[in-house]
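>>> just the structure for this:
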Amino acid sequence: MDTPTFLRPRPLTSGSRVAALSLSSGFVTEVPHRYAAGVRQAAESLGWDIVPAPNAFRGPDYLYANPQARADDLHWALTNPEIDGMVSIIGGDDSIRLLPYLDLALIRAHPKVFLGYSDATVTLTQFLRAGVMAYHGPAVLTDLAENGGIHPYVAQSLRQAFGGQAYDLSPSPEWTEAGQDWEDEAAQSVRREFQPGDGWTWLQAGQAEGHLLGGCIEILDMLSGTPGELPLRLWRGAVMALETSNDVPKPAQVGYWLRNWAAKGVLQQLSGLLLARPRDYTPEMVEDLYSWVRRVLKEADREDLPVVANVDFGHTSPQLTLPLGARVRLDSAAGRVTIWP
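Okay, the predicted model is just below:
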């Protein structure tokens, strides 16, 4: 089976100059101290020099009214020789409005790292459509501005994703859903309370290898039927990574979305499935979610598909960085997920 390959951008390293983009919400102007903390902590932990794109601080009203200005920032960063990569400042709910303005040829002609999650799934997907790897991981206002400093698990995963050497993903030793008051500047230095990590759950056993695709399940569904959706050919042999947002979709709704992918033939093309720890789910909801996943895969005659759940990416803290487009291998017997970035 022929599988797609993707251009690998030059990795971000200490000394990289990274453009901060407001591709969805312009909320950053409401919490400038939080942004400053993210910039400072990225410099301290990763050595990155984060600079705002020209329109990043134009405010929520302007950016909502001007999706082309948001796309212009992405194009500016791609073509600016002084910029080494790009990171999303925060998510939102309308990056899909950028689709008419994004230049996929420009993305391919100037392959650079783009890092983000949540609504940034729209832009991550366009990089993949252009044949360029993209990085599902921290945003400036979330993990980079984590209270008390960037979590070591986050920093390690970023270095591994850009390191160029094969590595194993590992469960986080701790995690949290503790709330944060981003408007409380004094709380910025106070570390949140974490609970011990609970490891991964293999819902279906087996071994598989393929290229990694995916993102936020709500945003991928939003892209369904639009010109920005990944074509079926890119799913051939892929390992799909899915995470749920803080909108907390019901387990049945996740099942319906999976049924949609089965109806389109996507599930039948996959070689494996990664499911993120679902945000704000009760233990009962988690079990219901797992039941729905198994049910839909049985309906699609994919009980052979290796599935690992409760993986630390997406709307969880701390989170992994997943290099979309990279090769990944799942091995339930060894309990390993290995990535070749």
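>>> drop to CA atoms for contacts and neighbour counts, all remaining ones
Will do.
>>> ok, the residue most central in space within the chain - contacts?
Nearest to the geometric centre of the chain sits H136, at 2.6 Å (CA atoms, centre = their mean). If you count contacts by CA atoms under 8 Å, 6 or more residues apart in numbering, H136 has them with L115, G116, Y117, T121, L124, G215, G314, T321, L322, P323, L324.
>>> need the residues you listed in JSON lines (columns: distance to H33, neighbour count and secondary structure).
Below are those laid out as JSON lines (distance: CA to CA, whole Å; neighbours: other CA atoms under 10 Å; DSSP: H, G, I helix; E, B strand; the rest coil):
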{"residue": "L115", "distance to H33": "21", "neighbour count": "28", "secondary structure": "strand"}
{"residue": "G116", "distance to H33": "20", "neighbour count": "26", "secondary structure": "strand"}
{"residue": "Y117", "distance to H33": "21", "neighbour count": "28", "secondary structure": "coil"}
{"residue": "T121", "distance to H33": "26", "neighbour count": "26", "secondary structure": "helix"}
{"residue": "L124", "distance to H33": "27", "neighbour count": "25", "secondary structure": "helix"}
{"residue": "G215", "distance to H33": "28", "neighbour count": "31", "secondary structure": "strand"}
{"residue": "G314", "distance to H33": "23", "neighbour count": "30", "secondary structure": "coil"}
{"residue": "T321", "distance to H33": "24", "neighbour count": "26", "secondary structure": "coil"}
{"residue": "L322", "distance to H33": "28", "neighbour count": "29", "secondary structure": "strand"}
{"residue": "P323", "distance to H33": "29", "neighbour count": "26", "secondary structure": "strand"}
{"residue": "L324", "distance to H33": "31", "neighbour count": "27", "secondary structure": "strand"}
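>>> would you do the same for the sequence below? I want to compare the two.
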Amino acid sequence: MGKVKPKRLEKGDTIGIVAPASPHYNRSDIFRGIETLEEWGYKVIVGKNVHNKHEYLAGTDKERADDFNAMFANEDVDAVFVTHGGYGSARMLRYIDFDLVRQNPKIFIGYSDITSIHLAIQKYTNLVSFHGPGMAGFNPEELSEYRREYLFKAIAQQEPIGEIRKANDKKWINMIRKGDAEGQLTGGNLTLVCGSLGTPYEIDTKGKILFLEEVWAEPWNIDHMFTHLYNAGKLQEAAGIVIGECTDCGPKKHDPGFHVTFSLEDILYEFIEPLEIPAIHGLPIGHTKELATLPMGVDAYLDATNKKLFVTESGVR
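Below is the predicted model of the structure:
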């Protein structure tokens, strides 16, 4: 199955909004995002179940999947944006019509819990999808210039994004292992990547540039998940590894049953350095204000020696 690319987003195009994971807390978050998209020159269609709530989910699994399928089936819709992540995307995978998605290639963008959908799309359709921000954050308070720049570089231009640069010169990119590597981009949120193992949607890392990010996880949680990936052979098969900033991934409370001194960096070095795979840590590709949008399934080049990642292929046609 060959690589499938969606059409680039142009002014006047129609964006469909879906909520595959958690419900929104304030409706105004959605309304603000819609106003922003309209100010940018796009038309917006909102899924009929977007404002639903089913406990901690934005509607039942079937309702959320119905909205997703309906947007890909709608010939007037050019791109599908999620409201945000949270929890629950994996629950609706059984209801997604992947044949429909493959036959109607469109931009699909989201991150965090949406990782589950990205990996399933890669597995069953080869459609390039986009690890990037949800539209509930499309407002002047939350949408930084960096976020906006990389969003449009990824979905609105036919040239490759190029370097995923630091958002701030004061930030630091750490080289875990020197070297360089080429391969297609895959990955996403560490918890959800691990959750794919042993399922029909399991991540394929062989010969690929694996990127991972996490938020609100203590070092022992990170250790557990890297152990899982290592035991599954997923770290060893990657051509290169890129770790995002991993926001708030330190110990939450120092009241251990036994003394723990491992930091996030200690874990990364312990698992990744012996693999002799080029690897860096610290790029803005996760739960950070300055989130860079990454097209998943396209070619990339990792120059770990110089601490740089380049997206060398466009994700749109």
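>>> one step back: do you know how far the residue nearest to the centre of structure 1 is from D198 of structure 1?
The gap separating H136 of structure 1 from D198 of structure 1 is 22 Å, by CA to CA, to the nearest Å.
>>> what about D169 of structure 2, neighbour count?
7 (other CA atoms under 10 Å).
>>> can you confirm it is in a strand?
No. The assignment for D169 of structure 2, made by DSSP: H, G, I helix; E, B strand; the rest coil, is coil rather than a strand.
>>> and it, how close does it get to C249 of structure 2?
When distance is defined by CA to CA, D169 of structure 2 is 22 Å away from C249 of structure 2.
>>> then V298 of structure 2?
Per CA to CA, V298 of structure 2 is found 29 Å from C249 of structure 2.
>>> can you name the residues that contact L124 of structure 1?
Contact criterion CA under 8 Å, 6+ apart gives F114, L115, G116, A134, Y135, H136 as the residues in contact with L124 of structure 1.
>>> same deal with G187 of structure 2?
G187 of structure 2 makes contacts with T115, L119, V193, I203, L210, F211, L212, M296, as judged by CA under 8 Å, 6+ apart.
>>> helix or strand: which one has it?
Under the criterion of DSSP states H and E, G187 of structure 2 resides in strand 180-189.
>>> give the aligned range of that strand in structure 1.
Using TM-score structural alignment, strand 180-189 of structure 2 corresponds to residues 207-216 of structure 1.
>>> against structure 2, what's the mean shift for that stretch, could you check?
Aligned to structure 2 and superposed, stretch 207-216 of structure 1 gives a mean residue distance of 0.5 Å (mean CA distance after the TM-score superposition for structure 1).
>>> hmm, back to that, what's the closest of the contacts of G187 of structure 2 to D67 of structure 2?
Taking CA to CA as the measure, T115 is the one of these closest to D67 of structure 2, at 17.8 Å.
>>> what does that closest one align to in structure 1?
Looks like T115 of structure 2 aligns to T121 there (TM-score structural alignment).
>>> please pull up the equivalent of F152 of structure 2 in structure 1.
In structure 1, F152 of structure 2 lines up with R159, judged by TM-score structural alignment.
>>> next up, the contacts around that match.
T13.
>>> mean distance, the strand or helix carrying it to its aligned residues in structure 2?
Under the criterion of DSSP H and E, R159 of structure 1 resides in helix 152-161. Superposing on structure 2 and averaging over aligned pairs (mean CA distance after the TM-score superposition for structure 1), helix 152-161 of structure 1 comes out at 1.0 Å.
>>> buried sites along that helix?
By 16 or more other CA atoms under 10 Å, the buried positions in helix 152-161 of structure 1 come out as Y153, V154, A155, S157, L158, R159, Q160, A161.
>>> please apply the same query to stretch 234-254 of structure 2.
Those would be 234-247, 249-251, for stretch 234-254 of structure 2 by 16+ other CA under 10 Å.
>>> let's see which of those residues end up in strands.
Per DSSP state E, strands hold the following members of those: G240, I241, V242, I243, G244.
>>> can you tell me what the third one aligns to in structure 1?
Per TM-score structural alignment, the equivalent position to V242 of structure 2 in structure 1 is L274.
>>> without its sequence neighbours, what residue ends up closest to its match?
A241 (4.5 Å; CA to CA, 6 or more residues apart in numbering).
>>> how close does the equivalent of the one you found over in structure 2 sit to A239 of structure 2?
By TM-score structural alignment, A241 of structure 1 lines up with F211 in structure 2. Counting by CA to CA, the gap from F211 of structure 2 to A239 of structure 2 is 11 Å.
>>> same thing with F152 of structure 2?
27 Å.
>>> doesn't V328 of structure 1 fall inside a strand?
Yes. Per three-state DSSP, V328 of structure 1 lies within a strand segment.
>>> ok but D72 of structure 1 is inside a helix, no?
Yes. With three-state DSSP as the criterion, D72 of structure 1 is located in a helix.
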